Every structure is written in C-alpha cells, then in structure tokens.
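S.K.: I would like the atomic coordinates for the input below:
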Amino acid sequence: MYQVGIDVGSSAAKAVVMEGKTILKKVLLSTGFSSRQTADHIYDLLAEAGFTKENARYVATGYGRVSVPYADQTVTEITCHAKGAQVLFGSDGTVIDIGGQDTKGIALKNGRVMKFIMNDKCSAGTGKFLEVMTNRLGLTQQELSELASRGRHISISSMCTVFAESEVISLIGRGTPREDIAFGVIESVVTKVTQLIAQIPGETYFLTGGLCEDEYLIGRLRIALKKPVISAPMARYAGAVGAAVLAGEERGN
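M.R.: Below you'll find the model as predicted:
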C-alpha cells in the first residue's frame, strides 16, 4: 500500500505519494474555481501513474479537504504541516506557513505541536496579498522580489489587503518607483508575519508554503526575526507530505 497526501489550498493543490519515508511522486496544480474538480484531476493523474484506491491510502488536508471525496481520512492543516515540517526539517522549531488565505505559526518540540496561531484572512501578511499586489504591478512573484532587492524604504501600513492595495494605487499615482513599491510590499508581508510569529517565538524557523523558494523574502524574514529561517523547494508540499506520513501511520507503517 502506498501513502497519498493531498493538500487542497485556496490557491494551489498539492499531492505527494510516499512509500514509507520515500517520496515517489508529487503533483502541483492551481486550485482554480472548483476544489472538487481539482481533487478529481489529481486522482486521475495519480491513477495514470499507478496509484489508485486499490493500492493506496489517501489522507486529505487543507482549505478544500472536504472536496476530496475519495479520501480515507481528512486531517487539519496544523497537524499535517507540523508533521511535514518535522519530516523535512526536524522535530524542534517554529513552522511559518504563508498560505493563500492565512498565515500559520506552529511551535514544535520533539515533533509535537505545542502551540499554534493563525492570522485573520483579511490580513496583508498572506499569499493572497502578494498575488493582488503582483497583479496590480504587472509582475510575477519572482520579479517582485528582484525589484524589491533594489528598492528603498516605503511603508505600506494597512492591515487589510483591500486598503493596502489602495495605498499601492496612491503610490503609483504619485510616480513612486516600482522597485520602491515592491520593497514596501515585501516588507509589509515580513512585518505582519513577524508580528504574528512573535507570539510563539523560537530559535529556528521552518518556512513552508508557496514562498519557500523566494530567497529575498526568506532573507528579509531572517533579518526581522533575528534567527535562522530554513526552507527548501519541497517545503511547498509540507502539508501533503504530512498527510502522506499520517496515511502510513494510520495503517501501521
């Protein structure tokens, strides 16, 4: 029996197939309009690769976990991200997951969740905020970070994405250089994340989610938190990895 973890987030859906502790396959799709259709598409892709209900146990997590009708079990994002971060990085640290709808902080000790915290969905410290801002500026996330690295101090203070976007529109109207606006956008996210994580401080931080390969943002987080911030490309799949590991534990692996 294979172990399949499916993490249906608000922006992206991820799936990981494992055998024991070995990752055999991963899938990344945009969640799109329908979580159910995306979940069905994931199953089709996995079935084509030979991973079906007959030879695998499925565990679903994430914003759209209830939209995975073939899942044997659904598990909370906190539990799955904690387990996935433990597998990828270690048993002691504070997980930072910057998701599309919210940002989560999870304190781990000996692999156990000691405390967790989440921000408000409207907060500027989320992936959705960055998506709105990159669209407004006509940039990709990578281009935003590249521009921000050359920018100067600009403050975007609004806690709400809608009001923050209005600030950016005003800056554009005043002719503020785009690199300075990009700097302000990234700093806004870093500030909001730092304020959230300050409630569960740690000695080492594990960054999971879609920004795991953004070296500029990771660097700014290291400066703001004054502690090591560790990430890796597979950290995007942390929730799915955790779900897959739990699938194995449920069947006694």
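S.K.: alpha carbons only for contacts and neighbour counts from here, please
M.R.: OK.
S.K.: Hmm, Gly84 is touching Leu246, no?
M.R.: No: the pair formed by Gly84 and Leu246 falls short of the contact definition of C-alpha atoms under 8 Å, at 9.4 Å.
S.K.: got the residue ranges for the strands in the chain?
M.R.: Residue ranges of the strands in the chain, as given by DSSP state E, are 2-8, 12-19, 22-30, 56-61, 73-74, 93-98, 103-109, 112-118, 205-209, 229-230.
S.K.: Just name the most buried of those.
M.R.: Comparing the strands of the chain by mean neighbour count (mean count of other C-alpha atoms under 10 Å), strand 2-8 ranks first with a mean of 30.
S.K.: Second chain to compare with the first, below:
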Amino acid sequence: MSKRFAGIDIGSRTIELVVIDEKKEVLDSVQANTGFDPMAEAKKMIDGVAFDRIMATGYGRNLFEISFNAATVTEIKAHARGARALFPDVQAVIDIGGQDSKAIALFDNGNVKKFEMNDRCAAGTGKFLEIMAKTLGFTIEEFGQAALKGQNGLSISSMCTVFAESEVTSLIAKGENPREIAKGLHTSVIRRVAGMVNRVSAQGDIAFTGGVAKNPCMCALLEAKLGRRIRIPDDPQQIGALGAALLAHESDNS
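M.R.: A predicted model of the protein is given here:
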C-alpha cells in the first residue's frame, strides 16, 4: 500500500492540512480557523485522516510536536519547499501571513540562501491590513479591490498599527476618499515588504504565499514596485502545509 505523508501548518489565523502520496500528488487538503485552542482544532483536523508520517510547521509547530510526537520544520523551509514544488524556477518567496511577513532568497537547488522576517510588530502583516480594512468599513475581501480603484493613494506616515489606525480615522474625518486611503495603506505595506526583498538580494521570479497573496492590490503593487514577475499559487495559504508534507516524504526516504 502506498504511503501517505501529511503536513500541517498551524498559523495564527488558520490551520492548513495537506496529505500527499508517494508520487507527491495531493490527496487531501483541509483548512480551519485556529481558534483559541489550536491543538484542539488540529486534533479535529487529523482525526480520521489517514497518513503514515506528519510534519508540522507554523507558529504552533512546537506545541504540535509535544502534543502529537511529530517532526517539525520552520516556516521558512516549509514555504520555500512548497513554493518550489509549484514553481520550480522561482528564486525567491514572499510569505505574508496573519502575524508576520518573510522574504526568502533561494539557491538554484531550492534551498534557503537568506531570509528576513518581520515578527515583532503587526506592520506589513495580514493583521495590519485586517485592522485597517475594518477601520475603513471594508471587509478584508473588499479591501484590496477598493485599493485597486484608488488613483495616487494618500500618504500614510506611520506603520505602527495603533498610530496608523488613528491617522486613518483622522483622514476619514477630513472627508478623504476611502479608496485613496486604502491605496495609501497598501503602498506603505509594499514599501516595507520590498525593502525586505532587497535586503535578502532576491533575484528572478517571486512566489507569493500566505493569506495576503489573495489580495489583488498587494499583488499588483508588488509586481510594479519590484519590477519582477509575481507567481501566485491557486491556494497560497496551503503552501506551508504542502512544503511540510513534501519534507515529511523526503525525510522518510533519506
């Protein structure tokens, strides 16, 4: 019987589970909200799912290792492996999730060459965009579309969530167009992410993973700012789990 390998990515907002076979083809994928008890949610996800080996990644991977006696891998390696599986020629990965953002440069063989990570504040993360969207009265799904319709965008001077929220509230009170505010906020995030990409000296095409890759304005602005082709998976939130599953498979055969 063919072996099955699972990868689970326990993020701050969602948990993804991907199961592959020995040919590295995806057999199953599941997503759930992380909730207030990530390990309880993770247990619900893996119960009833058949696999021979599982590897965990994401911010909750160490808890998963203790709770389920599983191997773990960093998000950096997991996203790098998952991205290269889908786009074998990419030289870099941008991963923007709920609580952090990462820029990863790759060697020709797909291994991680250099990375930079923002995990000390919400600036440039999905959480920042979520809070700003709510302040402007948009759903997170509407936010990117609204920003795309902005023209030049208004300058947002602060990337601290608290101060940026206050700045946005002030701009609303002045009667500024919400679309222009939205465009300005997206532009400020892009400057931060582009700076990370430049500092890791990433070259060539870039894979964009994580939930924020679903935002069309972020994708358009990134491509324009960096002057590079941005490659977006069909489901960018699954890439960490896919990478972990692939690494579970490869460690089993090493």
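S.K.: What TM-score do the two superposed chains give?
M.R.: The TM-score (TM-score structural alignment, normalised by the length of structure 1) is 0.92; 246 aligned residues with a C-alpha RMSD of 1.6 Å.
S.K.: picking up where we left off before, can you redo the strands of structure 1 as TSV with distance to Leu45 of structure 1?
M.R.: What follows is the strands of structure 1, written out as TSV (distance: least, C-alpha to C-alpha, whole Å):
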stretch	distance to Leu45 of structure 1
strand 2-8	12
strand 12-19	10
strand 22-30	8
strand 56-61	14
strand 73-74	20
strand 93-98	26
strand 103-109	29
strand 112-118	32
strand 205-209	22
strand 229-230	31
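S.K.: For Gly127 of structure 1, find the nearest of those.
M.R.: When the strands of structure 1 are compared by C-alpha to C-alpha, strand 93-98 sits nearest Gly127 of structure 1, at 6.1 Å.
S.K.: what's the spacing between the residue nearest the centre of structure 1 and Gly239 of structure 1?
M.R.: Taking C-alpha atoms, centre = their mean, the centroid of structure 1 lies closest to Gly209, which sits 2.1 Å from it. Distance of Gly209 of structure 1 to Gly239 of structure 1, given as C-alpha to C-alpha, to the nearest Å: 8 Å.
S.K.: which position in structure 2 aligns with Thr103 of structure 1?
M.R.: Using TM-score structural alignment, the equivalent of Thr103 of structure 1 in structure 2 is Ser101.
S.K.: got it, and Ala235 of structure 1?
M.R.: Checking TM-score structural alignment: Ala235 of structure 1 goes with Pro236.
S.K.: ok, the closest residue to that match other than its chain neighbours - contacts?
M.R.: Spatial nearest neighbour of Pro236 of structure 2, excluding adjacent residues (C-alpha to C-alpha, 6 or more residues apart in numbering): Thr209 at 4.6 Å. With contacts defined as C-alpha atoms under 8 Å, 6 or more residues apart in numbering, Thr209 of structure 2 is in contact with 79, 83, 93-96, 232-233, 236-237, 239.
S.K.: Now for the closest residue to the residue nearest to the centre of structure 1 other than its chain neighbours: which residues touch it?
M.R.: In space, and not counting its chain neighbours, Gly209 of structure 1 is closest to Arg236: 4.3 Å by C-alpha to C-alpha, 6+ apart. Going by C-alpha under 8 Å, 6+ apart, Arg236 of structure 1 touches 208-212.
S.K.: The match of Ala235 of structure 1 touches Ala213, doesn't it?
M.R.: Yes: taking C-alpha under 8 Å as the definition, Pro236 of structure 2 is a contact partner of Ala213 at 6.3 Å.
S.K.: and for the two, which residues touch both?
M.R.: Counting by C-alpha under 8 Å, 6+ apart, no residue touches both Pro236 of structure 2 and Ala213.
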